[in-house]
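Asks: The following comprises the amino acid sequence and a computationally predicted model.
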Amino acid sequence: MASSRQISKIDSEEPSLRLAVLIDADNAQAAVIEELLAEIARFGEATVKRIYGDFTAPTSSSWKKVLQRYAIKPVQQFAYSTGKNATDSTLIIDAMDLLYTRKFDGFCLITSDSDFTGLAMRIREEGLTVLGFGGKKTPDAFRNACHKFIFTEVLRPSGEQSKTKSKTENGPSHAQQLPPEPAEPKHAFPQKFLLTALDQSTDDSGWAHLATFGNYLTKLQPDFDPRLFGYKKLSELVKAKTDLFVTEERESPGSGQKVLYLRAK
């Protein structure tokens, strides 16, 4: 379970974490790297950026185009034998080396591979924040091992996925030959989950501070993201769901700023 200090850092408006960003080239897409790094910047500074894979393989061609532009250090790893993933081992060894330098507040693991579940848990045991980024195919085990997990699909503007994938992975000459990808299925709105979390977040008067509510959502479900349901921010979601929530803006003592409170309707 994440500490309140860690969750506060994650949701803070002022990015404060020193982060090591480690990318599994075999299980991540280069098409969203710009949006991915922008998302990481919300949480802190990417002090180290490394990507692991066999960059002599054709499947890594899309990554080779963006590494220099975004100052990501490639770590070349040849496949020693068929069926064995040497890339995973190299990434994990590097992560442990970086962990023991004590220079970082957290790690960003960019992968959809459940093999990194143990690594995420080990980093958490050291009291550091673990941010996971991966596709919707990412197994629950890895997603729940992170303090916060973000689906890379929400980082790409709607309708851009098939277009970007055609250009970056297959080249412009193949873009016209690929059939359009089916639209992403809409997520069922988790009404019961939200109301349960709100009940646990309220004070004696029945009201909850938005940040407290958001922290509790992340603790219960690390991959919860309002963008999955069409809202950029949690505040937009609770304001829009007038059938579930009553919201109220209050002035924060000493700052003069407005803060949002909510309660169940």
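Replies: Yep, it's here. Since this is a predicted model, take the numbers as computed values, not measurements. Numbering: from 1, shown residues only.
Asks: When you work out contacts or count neighbours from here on, use the C-alpha atoms and nothing else.
Replies: Will do.
Asks: Next secondary structure after the one helix or strand residue 23 maps to?
Replies: For residue 23, the host element (DSSP states H and E) is strand 17-24. Toward the C-terminal end, the helix or strand that comes next after strand 17-24 (DSSP H and E) is helix 33-41.
Asks: structure B:
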Amino acid sequence: MNRINNRVAVVTGGAAGIGSAVCRFLARDGADVAIWDWNTDNAEAVAEEIRGYGRRAMICKVNVANQADVLAAAKKVHNELGPVGILVNNAAISPEKDFVEISEEDWDRVFDINLKGTFFCTQAVINDMIDNQWGRVVNISSSSAQSGARRMVHYAATKGGVIAFTKALAQEVAPLGITVNNVPPSTVYTDGLKSVESRFPNGLQGYVDSTIPVKRVGQPEDIANAVAFLASEDSGFITGVTLSVNGGRYML
């Protein structure tokens, strides 16, 4: 199935978790993929999976909060793979801290990566999309921004910003053939979640049973499936949308 028509995609945070699943799904559907990540330890394995679909893959070590890094990576992708047609802003951190303990440094760090990084990466590739009068930007937000989340005020604030960023940019670039949408996951079983499983008083399944109507934890593939659709040729009449992939945790 070639729903993406040989476009070049950039996936931030693409070396692991949700990002790696997104890379695989985009390659499956016909995209060449540039993996942008600060920690590239697992990136080569993801790149090999992309090549297994007959697509090209590139790895760029990028700190999305550093504009020079982002601009250099965007130039490299443009020169070696071609103009960027798809951007998935997935790179993020999700720290937990009581509100009264959040320092200015804590606040700035999560905003720099989650929100400023989304701005830097989008601005770095949007001209390719404008030139081609076609583009797909898919931002990974969070159900924490929709429902609120204890001990995650700074994180939820950044993801609320991502949702607002999505809607505002969608208005601006829609006449240029570019769509901008976002996907807010809920509890997804990644290495990050595994590392904090012990924090759930009644265990992870107890938390899931009490908060997620479908009674299971999400998988990276659940999110990747939605992203691949929003990145495809099939989604051209959808923009500014928050497509909640959360097992019913938050219902619009």
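Replies: Thanks, I have the structure now. Note that the structure is predicted; figures quoted are calculated from it, not measured.
Asks: so what number do they get for TM-score?
Replies: Once superposed, the chains reach a TM-score of 0.41 (TM-score structural alignment, normalised by the length of the second structure), with 150 aligned residues with a Cα RMSD of 4.8 Å.
Asks: hmm, who's touching the strand holding residue 23 of the first structure?
Replies: Outside strand 17-24 of the first structure, the residues that touch it by Cα atoms under 8 Å, 6 or more residues apart in numbering are 9, 43-53, 87-88, 91, 95, 98, 103-111.
Asks: Just want the angle from it to helix 33-41.
Replies: 150 degrees (axes from the mean of the first three to the mean of the last three Cα atoms, to 10 degrees).
Asks: Pull out the buried members of the contacts of strand 17-24 of the first structure.
Replies: Buried members of the contacts of strand 17-24 of the first structure, counted by 16 or more other Cα atoms under 10 Å: 9, 43-46, 48-53, 87-88, 91, 95, 104-111.
Asks: and residue 194 of the first structure, that one's in a strand?
Replies: No. Using DSSP: H, G, I helix; E, B strand; the rest coil, the assignment for residue 194 of the first structure is helix, not a strand.
Asks: residues in contact with it?
Replies: residue 217.
Asks: And it, how far from residue 208 of the first structure?
Replies: To residue 208 of the first structure, residue 194 of the first structure is 12 Å away according to Cα to Cα, to the nearest Å.
Asks: Same check on residue 124 of the first structure?
Replies: According to Cα to Cα, residue 124 of the first structure stands 28 Å off from residue 208 of the first structure.
Asks: Who has more neighbours out of those two?
Replies: Taking other Cα atoms under 10 Å, residue 124 of the first structure and residue 208 do not tie; residue 208 has more neighbours (22 against 19).
Asks: Verify the contact between that one and residue 201 for me.
Replies: Yes. In this structure residue 208 of the first structure lies within contact range of residue 201 using Cα atoms under 8 Å: 5.7 Å.
Asks: now the helices for the second structure?
Replies: 17-28, 43-52, 67-80, 104-111, 117-132, 143-147, 153-173, 191-195, 203-211, 220-230 (DSSP state H).
Asks: Can you spell out which helices and strands pack onto the first one?
Replies: So that's helix 17-28 of the second structure. strand 8-12, strand 32-37, helix 43-52, helix 220-230 (3 or more Cα pairs under 8 Å, 6 or more residues apart in numbering; DSSP states H and E).
Asks: so which of these comes closest to residue 178 of the second structure?
Replies: Proximity to residue 178 of the second structure (Cα to Cα) singles out helix 220-230 among these, at 11.3 Å.
Asks: closest to residue 143 of the second structure out of the helices and strands packed on helix 17-28 of the second structure?
Replies: The nearest among those, by Cα to Cα, is helix 220-230 at 12.4 Å.
Asks: Now do that closest one: which elements does it pack against?
Replies: By 3+ Cα pairs under 8 Å, 6+ apart, helix 220-230 of the second structure packs against helix 17-28, strand 135-140, strand 178-183.
Asks: Now render these as a markdown table, adding distance to residue 228 of the second structure.
Replies: Listed next are these as a markdown table, based on distance: least, Cα to Cα, whole Å:
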| stretch | distance to residue 228 of the second structure |
| --- | --- |
| helix 17-28 | 6 |
| strand 135-140 | 9 |
| strand 178-183 | 11 |
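Asks: and residue 146 of the second structure, which of these is closest to it?
Replies: strand 178-183 (11.4 Å).
Asks: Which strand or helix spans residue 62 of the first structure?
Replies: helix 61-64.
Asks: helices or strands up against that helix?
Replies: Using 3+ Cα pairs under 8 Å, 6+ apart, helix 61-64 of the first structure is in contact with helix 161-169.
Asks: buried stuff in the helix it packs on?
Replies: Buried, per 16+ other Cα under 10 Å, within helix 161-169 of the first structure: 161-169.
Asks: between the residues you listed, which is closest to residue 4 of the first structure?
Replies: For the buried residues of helix 161-169 of the first structure, the nearest to residue 4 of the first structure is residue 161 (35.4 Å; Cα to Cα).
Asks: so what's the closest one up against?
Replies: Applying Cα under 8 Å, 6+ apart, no residues contact residue 161 of the first structure.
Asks: cool, and residue 126 of the second structure?
Replies: So residue 126 of the second structure contacts residue 135 (Cα under 8 Å, 6+ apart).
Asks: Now do the lengthiest helix in the first structure: which elements does it pack against?
Replies: The residue-count maximum for a helix in the first structure (DSSP H) belongs to helix 86-99. Here helix 86-99 of the first structure touches strand 17-24, strand 44-53, going by 3+ Cα pairs under 8 Å, 6+ apart.
Asks: coming back round to it: just name the closest of the buried residues of helix 161-169 of the first structure to residue 61 of the first structure, please.
Replies: Of these, the one sitting nearest to residue 61 of the first structure (Cα to Cα) turns out to be residue 169, at 7.5 Å.
Asks: thinking again about what came up before, same list (the helices and strands packed on helix 86-99 of the first structure) but as JSON lines, adding distance to residue 35 of the first structure.
Replies: Output for those, formatted as JSON lines (distance: least, Cα to Cα, whole Å):
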{"stretch": "strand 17-24", "distance to residue 35 of the first structure": "14"}
{"stretch": "strand 44-53", "distance to residue 35 of the first structure": "14"}
